[in-house]
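**Student:** One predicted model, sequence on top.
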Amino acid sequence: MTVLGIRALNRATLARQLLLDRADVPVIDAVAHLCGLQAQEPQEPFVGLWSRLRGFDPAALSDLLTGRRVVRTHLMRRTVHLLTADDVLAWRARHDVMLRQKVLGVYRRELAGVDLEELAAAGRAVLADGEPRSMSELARAVAERWPAPGPRPLGEMLVAALIPMVQLPPRGLWRMKAGVRNVPLSSWVGREIDPPAQDGADPVGQALVRRYLAAFGPAATADLRAWCGLAGLPAAVAAVRDELVAFRDERGRELLDLPGAPRPDPDTPAPVRFLPAFDNALLGYHDCGRIVDDAHRGLSVTGARVVLVDGRVAATWSVEDDAVVVSPLRRLSRADRAEVAEQGRSLASFLTDDAGDRVEIAAGPG
């Protein structure tokens, strides 16, 4: 079985994530290809798409949100993602059990004795008037029936698990700040979610395997689980296994992939890329060593924005006083610093419309 080294995996990941070459595709196609973008920080997906698409116009994403073709909702790993409406409708039922278990993992004691089906029915009754509500407003509306848990556990269970919801614009629109207002997914997009399969088959799970590998492969089954949070995918993997090709990484793990998916030469040049907080290029794997060194893996879960140099995390970045400030994690060569500065100026212009396009690069270690 062919062994893929770290650099080969890195270049494959960059290609699948549209980070090796900026893509000329419509925004909605990019969101679908990436299986959604992590979006608990509302403005971060705009940076993620700016880094991936040639000539990205942020208004195009805002228009998709207001046009109800892209939505903000809890899905993979119970985190807020930006996904196409079609994907949410197709995938949501397959995530129901996981979403409930994730919330119960935090609030099992508080929600002990609460009949979750009754709670879901009460929540739907409150939402039947069509009015958007915050999580706390919805929780308070049912708290008289269940006073013991407190509003937070009730609200989390209703909004993140029991009732498929979307977060309404203007939250998530370009350069807009707005609180979270929720409505049921089906009422917002005008369609019901796809029902779960009744015959024991798992077509949605199989589709998730294929879609994940297209955007993240080659990958191990542990990586797939880390991305979606679903425990019950081994059968789906087994069902499509004859369609896939297998490799091993340098640790001996089996990696699966789609046979025709891009796996560029490991020596393919990789341009500097600025990634947003919680980008799935890092969070979409159980083992993200293909893109970040062991010493810096914690950055992916703390919300640090990172800079890729030669395809690997080499710096963090922030915006201060309309300037993009880069803090290297290792010594950068003169050529690397020049490319980081060039991309940083472009990012500063995108984020601030500041003619100065300021970027500051700290000296860094070494």
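**Tutor:** Structure's in. What do you need? Numbering: from 1, shown residues only.

**Student:** C-alpha only now, for contacts and for neighbours.
**Tutor:** Will do.

**Student:** distance of residue 88 from residue 25?
**Tutor:** Distance from residue 88 to residue 25, counting by C-alpha to C-alpha, to the nearest Å: 21 Å.

**Student:** out of the two, which sits in the busier spot?
**Tutor:** Higher neighbour count among residue 88 and residue 25: residue 88, with 26 against 13, using other C-alpha atoms under 10 Å.

**Student:** which stretch of helix or strand covers residue 82?
**Tutor:** Assigned by DSSP states H and E, residue 82 falls within strand 80-84.

**Student:** what's that strand packed up against?
**Tutor:** The helices and strands touching strand 80-84, judged by 3 or more C-alpha pairs under 8 Å, 6 or more residues apart in numbering; DSSP states H and E, are helix 27-33, strand 37-38, strand 70-74.

**Student:** just the angle between that strand and strand 70-74, please?
**Tutor:** Strand 80-84 runs at 150 degrees relative to strand 70-74, counting by axes from the mean of the first three to the mean of the last three C-alpha atoms, to 10 degrees.

**Student:** next structured bit after strand 80-84?
**Tutor:** Using DSSP H and E, the next helix or strand after strand 80-84 towards the C-terminus is helix 85-107.

**Student:** Now the element after that following helix, going C-ward?
**Tutor:** Using DSSP H and E, the first helix or strand after helix 85-107 is helix 116-127.

**Student:** That next one: how far from the chain's middle?
**Tutor:** 28 Å (C-alpha atoms, centre = their mean, to the nearest Å).

**Student:** Which neighbouring elements make contact with the following helix or strand past that helix?
**Tutor:** Note on helix 116-127: by DSSP H and E, the next helix or strand toward the C-terminus is helix 135-142. Helix 135-142 is packed against helix 116-127, helix 151-157, with contacts defined by 3+ C-alpha pairs under 8 Å, 6+ apart.

**Student:** So for residue 108, which of those helices sits nearest?
**Tutor:** Nearest to residue 108, of all these, is helix 151-157, at 9.0 Å by C-alpha to C-alpha.

**Student:** who touches the next helix-or-strand element following the closest one?
**Tutor:** Downstream of helix 151-157, the next assigned helix or strand under DSSP H and E is strand 165-167. By C-alpha atoms under 8 Å, 6 or more residues apart in numbering, the residues outside strand 165-167 that reach it are 71-74, 159, 180-185, 188.

**Student:** second one coming, line it up with the first:
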Amino acid sequence: MNDGEVLGPRALGRALLARQHLLTRTAATPAAMIGHLGGLQAQAVPQPPYLGLLARLDGFTPDALDELIEGRQAVRIALQRGTIHLVTAEDCLTLRPLLQPVLDQGLRATFGKRLDGLDLDALAAEARALVEEEPRTFQRLGVELAATRADRDPAALAQAARCLLPLVQVPPRGLWGRGGPAAHTTAEDWLGRPLDPAPSLDDLALRYLAAFGPATVADLQKWCGLSRLAPVLKRLAPGLVTFRDDHGRLLHDLPDAPRPDPDTPAPVRLVAPFDNLLLSHADRTRVLPEEYRGRVMTQNGIVLGTLLVDGLVAGSWRLAEDRPGERVVTVRPFVPQARADRRAAEAEAERVLAFAGGGGAVRFEEPE
């Protein structure tokens, strides 16, 4: 136990960036990085997971992730916080049953009254037969399920199927430079394997700490969407070390995980939209100053790409197509930047353009 030592926001930020491979990029494979991170949030298509890997990996190309998705080694499925994540096939089969309560809660909160009195087992069986016959969009699935349930809302029926079944989105949905409707089939049918019959919450917590620690119980719960996880960390305590943050909250960590000196230099980075770097702690101030939260997390649920300077969010950015074949990276610092930091941001933006292919330009907007 080491719970007398205090780790301030800068120390916590450097530890997080080290584990996220945002201090130093790595030559790890895309599959290894996806597994290490426990997946990348991916409800927006196609940019976030591709740009998330680009920020962390040397030599990464769009084809490398396309091949994983088309080869059924990585899939898009609703997981942490009920949102779509890109995960390895193995994690799909393990995480999906662990996170079933998150999906159950979301379904009750949004569609509960519209599903009162419905035979959910029969609905799940019918939905499984339909999507395993041929992948279906939720719109089509809802209409077909409503054909024998005329008094029910098709959208609610489709969302019930999404909760009750481990539905993966099949390509070309989410591929770089391509696209298609969000059509679904079951993970078991797509991957040819059953769900993990005995997934471990202990393993889930340890993996979270490896990629996002040191962390409080509240942080762990924010990342995954589950509640009442204090007993898990208490059970794991003999193999963990503990600290306090500067508010006195108890932090849990793996003994040998990196915790760099708070003064370790942090390079300028362009972090992907919806990146879990910003979404996986109850207290995000280790990387996101509170005064900037509303500027990168909009009221309609969009999380912008962010500019990191000295380990903290200092602006936003976006990759867009100005006209066919002409891409633009627009960087919007929140405050004036030092000349060296601006040059570093320009280099990161040029790296994004090279990854995206085709012609392009980098634009800087003046701080507001």
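**Tutor:** Looks like it arrived, so ask away. In this text the structure is predicted, and so the values were computed from the model without any measurement.

**Student:** Any idea which of the helices and strands packed on strand 80-84 of the first structure gets closest to residue 16 of the first structure?
**Tutor:** helix 27-33 (8.7 Å).

**Student:** what's the mean distance for the closest one versus the second structure?
**Tutor:** Superposing on the second structure and averaging over aligned pairs (mean C-alpha distance after the TM-score superposition for the first structure), helix 27-33 of the first structure comes out at 0.4 Å.

**Student:** Could you tell me where that helix falls in the second structure?
**Tutor:** Counting by TM-score structural alignment, helix 27-33 of the first structure pairs with residues 30-36 of the second structure.

**Student:** The residue positioned nearest the centre of the second structure and residue 233 of the second structure: what is the separation?
**Tutor:** The centroid of the second structure falls nearest to residue 41 when counting by C-alpha atoms, centre = their mean (2.5 Å). Applying C-alpha to C-alpha, the value for residue 41 of the second structure to residue 233 of the second structure is 24 Å.

**Student:** before we move on, what about residue 86 of the second structure?
**Tutor:** Taking C-alpha to C-alpha, one finds residue 86 of the second structure at 26 Å from residue 233 of the second structure.

**Student:** ok, those two, which is more surrounded?
**Tutor:** Remark: of residue 86 of the second structure and residue 233, residue 86 carries more neighbours, 27 against 20, as counted by other C-alpha under 10 Å.

**Student:** Name the nearest residue to the more buried one, sequence neighbours excluded.
**Tutor:** Closest residue to residue 86 of the second structure apart from its sequence neighbours, by C-alpha to C-alpha, 6 or more residues apart in numbering: residue 76 at 4.4 Å.

**Student:** what number of residues lie near that neighbour?
**Tutor:** Counted with other C-alpha under 10 Å, residue 76 of the second structure comes out at 28.

**Student:** Give the aligned equivalent of it in the first structure.
**Tutor:** Per TM-score structural alignment, residue 76 of the second structure is aligned with residue 72.

**Student:** do the same with residue 196 of the second structure
**Tutor:** Correspondence of residue 196 of the second structure to the first structure, assessed by TM-score structural alignment: residue 194.

**Student:** And for the counterpart of residue 345 of the first structure in the second structure, the neighbour number?
**Tutor:** Aligning on TM-score structural alignment places residue 345 of the first structure opposite residue 350 in the second structure. By other C-alpha under 10 Å, 17 other residues sit near residue 350 of the second structure.

**Student:** Which stretches in the stretch 201-350 of the first structure count as strands?
**Tutor:** 245-249, 254-257, 273-275, 305-309, 312-320, 323-328 (DSSP state E, counting those that start in this stretch).

**Student:** how about the ones you listed, which one is nearest residue 7 of the first structure?
**Tutor:** Nearest to residue 7 of the first structure, of all the strands of the stretch 201-350 of the first structure, is strand 312-320, at 9.5 Å by C-alpha to C-alpha.

**Student:** now for the closest one, which elements pack on it?
**Tutor:** strand 305-309, strand 323-328.

**Student:** so can I have TSV of those showing distance to residue 279 of the first structure?
**Tutor:** Shown next, in TSV, are these (distance: least, C-alpha to C-alpha, whole Å):
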stretch	distance to residue 279 of the first structure
strand 305-309	8
strand 323-328	17
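
**Student:** so what's the equivalent of residue 244 of the second structure over in the first structure up against?
**Tutor:** Using TM-score structural alignment, the partner of residue 244 of the second structure in the first structure is residue 248. The neighbours of residue 248 of the first structure, taking C-alpha under 8 Å, 6+ apart as the test, are 1-4, 254-255.

**Student:** one step back: how much space between the residue nearest to residue 86 of the second structure and residue 180 of the second structure?
**Tutor:** 13 Å.

**Student:** same check, this time on residue 249 of the second structure
**Tutor:** 46 Å.

**Student:** Of the two, which one has the most company?
**Tutor:** The neighbour comparison of residue 249 of the second structure against residue 180 (other C-alpha under 10 Å) goes to residue 249, with 15 against 12.

**Student:** tell me the contacts of the nearest residue to that one once chain neighbours are set aside?
**Tutor:** Among residues not flanking residue 249 of the second structure along the chain, residue 216 sits closest, at 7.1 Å (C-alpha to C-alpha, 6+ apart). Residues near residue 216 of the second structure by C-alpha under 8 Å, 6+ apart: 249-252.
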